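> I would like to see how this sequence folds:
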Amino acid sequence: MTKPILLLALEEGRLSEQHLARLRELAPGYEVIQSRDETEIRALIHRIEIVVGDIPWELLGEASRLRWVQLWGAGADWLMRYPEAARHPFILTNASGVHPIPISEHIFALLLALARRLPQAFRAQQAHRWESPDWDDVFELAGKTLVLVGVGAIGERTAQVARALGMAVVGVRRDPTRPAAGVERMVSPDQLLDVLPEADFVVITAPLTPETRGLIGREALRAMKPTACIVNIGRGAIIQEEALIQALQEGWIRGAGLDVVATEPLPADSPLWDMENVIITAHYAGKTPCYDERAFAILEDNLQRFLAGQPLRNVVDKQAGY
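Have a look, this model is predicted:
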């Protein structure tokens, strides 16, 4: 009898031979195949039962045996582009838990760089100029208020680090009755405009969903203090970019740290490139040498659960998108 397929649709080199051997040991009833080639996947689609990574989603209609997809990342906003995936009965899980350490550290790299005017210092260094900012042009994080939009695993670790630095944290999540370590007060998204005037920093860690798309626009940016900064490591489309550019140019807010933007790569003619009060990183907040080991640990655990008929970790609500 032909075995069903466990397809590893990952970039070459993400998994070692030891990883592959471990998967074959755990799932002897499956043929483990590693491929990202669309032609090859199309030829095998009727036998694929488990996918690690992602496949060309337009093939879903032919994936009659597909039961489970384990993403290698956390984001599932692609579901909005492929509604047939939300209707398909397969279970979708993600790699939530891989990112909290590198992304929270990236967030604070951006916050501290904005607070200590490091971009300006780097430019002065390149020009061989000895420049020191005025006393009021730098500031401390201690005693400041951070409004955290999205309090999942990344948001919770960000809150804990913020509290350790002496900051007050207000969380914004769909269910404000769920507490989170480090968050002093939790509010719902419909209270966002009420808490934004309190913020010295607004940090966006939320996923992109129909509800969060365009969440931060002119009204929200106008509600912030002119001394406040915004940091986005969620998805670029959560912020209305034209409104953000206007806010930065006209001084509605002090600055921004952007690891994600609406169009990636950021177009060369975007005004954001040349703004002294903006730090841009190329969507790499989640990168770490530890990434694949952490993601494999989630896969290994979930594979054992799947084969034993147990509930899986990190199940994504395909209708909600996270």
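> Could you use CA atoms for every contact and neighbour count after this?
OK.
> Stretch 307-321: which residues count as buried?
Burial within stretch 307-321, assessed by neighbour count using 16 or more other CA atoms under 10 Å, is assigned to 312-316, 318, 321.
> How about stretch 22-32?
Quick answer for stretch 22-32 (16+ other CA under 10 Å): 23, 30-32.
> In TSV, list the buried residues of stretch 307-321 along with secondary structure and distance to residue 231.
Putting the buried residues of stretch 307-321 into TSV (DSSP: H, G, I helix; E, B strand; the rest coil; distance: CA to CA, whole Å) gives the following:
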residue	secondary structure	distance to residue 231
312	coil	32
313	coil	29
314	coil	25
315	strand	27
316	coil	25
318	coil	27
321	coil	22
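> Here is a second sequence; please produce its structure as well for comparison:
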Amino acid sequence: MPIRPRVLLAAATTLSLYALLAPAHSLAANASAQEPSAAQLIERLGLRTAAQPVRARPGWRPPRIVLVSEQLHHLLPVLQQQAPRAKLIDIAAATPREIAAADATIGVCSAQVLAQAKQLQWIQWPAAGVERCVQQPLMRERQPLLTNLQRTMGPTMAEHVLGMMLVLSRHLDYFLKEQQQAVWAQDSAPRLADLEGRTVLVVGLGGIGTEVARRAHAFGMRVTATRASGRTGPDYVSYVGLPDELLKLAKDADFVVNCAPLTPQTTGIFNREFFESLKPGAYFISVGRGRSTVTADLIAALSGGKLAGAGLDVVDPEPLPSDSPLWRLPNVIITPHVSADTPLAEEQRTALLRENLRRYVAGEPMLSVVDIERGY
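Here you go, the predicted structure:
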């Protein structure tokens, strides 16, 4: 395949092999045997457990009808094991009467379903980012229980971030291109750089950001971060600031990593003012949400030499149009929102879906409850 500027050929090949050798439906079929236990998952990922059992919520009852997203159809058999007395229905096959009587949904949060499902008590979102769900007006009006898959994809996405950082700092894409031409480019190679001793600013020290920070620290990097929920953080983060300290912290960063959820407060925060605050030679990595970045301002920073390079797994808009200048800039890595698409992440997502369904049926405290007003 032809090389686009700074596209990760090796990563793309690996992901393609995963898609061929370990499709999602085959992973689901072996879920019971391969998934970690609930206790292991909670400890490994630091999942948050609700303070109160879900049975204490007004309106709770063991679910009779659970609507499941078409994209999760392959998980119906393993999910049904957790709710043997409930009727789990693919939303594409659900009748208007079944939708109206639904107690819960997994991966379904459309305006149409919310309007029809007036008895709906619980929504399990099948990803970490919940912006498409919480933006529905009926969510704030009715305040159903909303849970997500936060932290299940953090380790996998953090590896993707470090991979991008290494490709950029070591110019591995340059050497791949020279290799295809059978060129021994020792004398003409660009100058390589170490990660050790560099400063990385993690914007959004949540489940993904914490895993990025952990791995960056292991590489000998100094880690700073911002988070909206307070200044606390793990020992390997040298400073945790509030969101209004973004520009101050960005001035000292060699790498900035966007791990923030998309909320009204984070939309467009990586703009012209932000990029102008960076020191020359800094790199920008984005795995959070594309709309946190003003694309035109990012292109200007890259084209003008303010940024040394960027690694983008999320962009705005998605899919990225073929005429976007980002495709042709020589200092950009683009992956198409695939940083969480690995067998490990799939295993952990499935395990949390199963465990939260089991907990809801039993009336136990739920995992990964979302604050609808805050959006995460």
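> quick check, nearest of the buried residues of stretch 307-321 of structure 1 to residue 158 of structure 1?
Taking CA to CA as the measure, residue 158 of structure 1 sits nearest to residue 314 out of those, at 19.5 Å.
> Map the closest one across to structure 2 for me.
Residue pairing (TM-score structural alignment): residue 314 of structure 1 is matched to residue 368 of structure 2.
> Need the counterpart of residue 179 of structure 1 in structure 2.
Checking TM-score structural alignment: residue 179 of structure 1 goes with residue 233.
> so where do the helices sit in structure 1?
Using DSSP state H, the helices assigned to structure 1 run over residues 17-26, 38-44, 83-87, 100-115, 118-126, 153-164, 192-195, 218-223, 241-250, 291-308.
> any idea how far the closest residue to the match of residue 179 of structure 1 other than its chain neighbours is from residue 271 of structure 2?
In space, and not counting its chain neighbours, residue 233 of structure 2 is closest to residue 240: 6.5 Å by CA to CA, 6 or more residues apart in numbering. Distance of residue 240 of structure 2 to residue 271 of structure 2, computed by CA to CA, to the nearest Å: 21 Å.
> More neighbours: these two, which one.
Per other CA atoms under 10 Å, whichever of residue 240 of structure 2 and residue 271 has more neighbours is residue 240, with 24 against 17.
> Hmm, the more buried one is touching residue 234, no?
No. Counting by CA atoms under 8 Å, residue 234 is not a contact partner of residue 240 of structure 2; they are 9.3 Å apart.
> Which residue is the nearest non-sequential neighbour of residue 29 of structure 2?
residue 78 (7.4 Å).
> pretty sure the one you found contacts residue 26?
No. Using CA under 8 Å, residue 78 of structure 2 is not in contact with residue 26, being 11.7 Å away.
> Looking at the two, which is more packed in?
Using other CA under 10 Å, the more surrounded residue of residue 78 of structure 2 and residue 26 is residue 78, with 18 against 12.
> contacting residues for the more buried one?
28-29, 31-32, 354 (CA atoms under 8 Å, 6 or more residues apart in numbering).
> Quick one: distance of stretch 231-249 of structure 1 to the chain centre.
15 Å (CA atoms, centre = their mean, to the nearest Å).
> In structure 2, what stretch matches it?
So stretch 231-249 of structure 1 is aligned with residues 285-303, judged by TM-score structural alignment.
> can you name the farthest residue from the center of structure 2?
Relative to the C-alpha centroid of structure 2, counting by CA atoms, centre = their mean, residue 187 is the outermost residue, at 39.6 Å.
> Residue 251 of structure 2: neighbouring residues, count only.
Residues near residue 251 of structure 2, counting by other CA under 10 Å: 17.
> mind checking how far the counterpart of it in structure 1 is from residue 115 of structure 1?
Counting by TM-score structural alignment, residue 251 of structure 2 corresponds to residue 197 in structure 1. Here the criterion is CA to CA. By it, residue 197 of structure 1 lies 19 Å from residue 115 of structure 1.
> swap in residue 202 of structure 1?
14 Å.
> try residue 146 of structure 1
From residue 146 of structure 1 across to residue 115 of structure 1, the span is 13 Å (CA to CA).
> quick one, which of the two is more surrounded?
Ranked by neighbour count (other CA under 10 Å), residue 146 of structure 1 and residue 115 place residue 146 first, with 27 against 16.
> tell me the strands in the stretch 201-350 of structure 2, going along the chain?
222-226, 239-241, 255-258, 282-286, 307-312, 332-334 (DSSP state E, counting those that start in this stretch).
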